[in-house]
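Student: Here's a sequence, model it:
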Amino acid sequence: MTPHKVNRHDTIGVMPNQPKTPMKSFRISEDLYRSALSKAKSEGKSLTDVVREALEHYISS
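Tutor: Reported below is the predicted structural model:
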């Protein structure tokens, strides 16, 4: 299986895990998006990692 190419605001490259984890979308303000992306990068994380962790915490509480 050939990896899919992506080209979004925060990611340009190959996503080798496709199609194991399907893409989802949601609306978010630009200010919140930029702040979250900046903080995630400063922590060495992707925004996907941050959202996944937050959702895991949300459903487990």
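Student: drop to CA atoms for contacts and neighbour counts, all remaining ones
Tutor: Will do.
Student: all helices of the chain, in order?
Tutor: Using DSSP state H, the helices of the chain run over residues 30-42, 47-60.
Student: closest to residue 15 out of those?
Tutor: For the helices of the chain, the distance to residue 15 is smallest for helix 47-60, at 12.3 Å, taking Cα to Cα.
Student: please give me the structure for this one as well, since I'd like to look at both together:
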Amino acid sequence: MTNLTAATEARQLAQAQLEQADKEWRQAIREEVARGKSYAQIAEVAGITRGRVAQIIHENR
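Tutor: Okay, here's the model as predicted:
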């Protein structure tokens, strides 16, 4: 079970890191909107659609 235990721990760590990165990414998007950037500008840099930018801005997280 050592390999399974190690793999499980690595997976849990990776998931936590992904969740933190996602939180920071969403916050960065909100900050760019607050700075006056357009949804189109943000979408281009973030690799998402303008509609997705709008969803992120209006979500309650």
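Student: now what about the TM-score between them?
Tutor: With the length set by TM-score structural alignment, normalised by the length of structure 1, the two chains reach a TM-score of 0.27; 26 aligned residues with a Cα RMSD of 2.6 Å.
Student: returning to what we had before: any idea which of the helices of structure 1 gets closest to residue 14 of structure 1?
Tutor: helix 47-60 (14.8 Å).
Student: Which positions in that closest one come out as buried?
Tutor: Within helix 47-60 of structure 1, the residues scored as buried using 16 or more other Cα atoms under 10 Å are residue 47.
Student: Determine the set of other helices and strands touching it.
Tutor: For helix 47-60 of structure 1, the packing partners by 3 or more Cα pairs under 8 Å, 6 or more residues apart in numbering; DSSP states H and E come out as helix 30-42.
Student: The helix it packs on vs helix 47-60, what angle?
Tutor: Computed by axes from the mean of the first three to the mean of the last three Cα atoms, to 10 degrees, the angle separating helix 30-42 of structure 1 from helix 47-60 equals 100 degrees.
Student: who does helix 30-42 of structure 1 touch, helix- and strand-wise?
Tutor: Here helix 30-42 of structure 1 touches helix 47-60, going by 3+ Cα pairs under 8 Å, 6+ apart.
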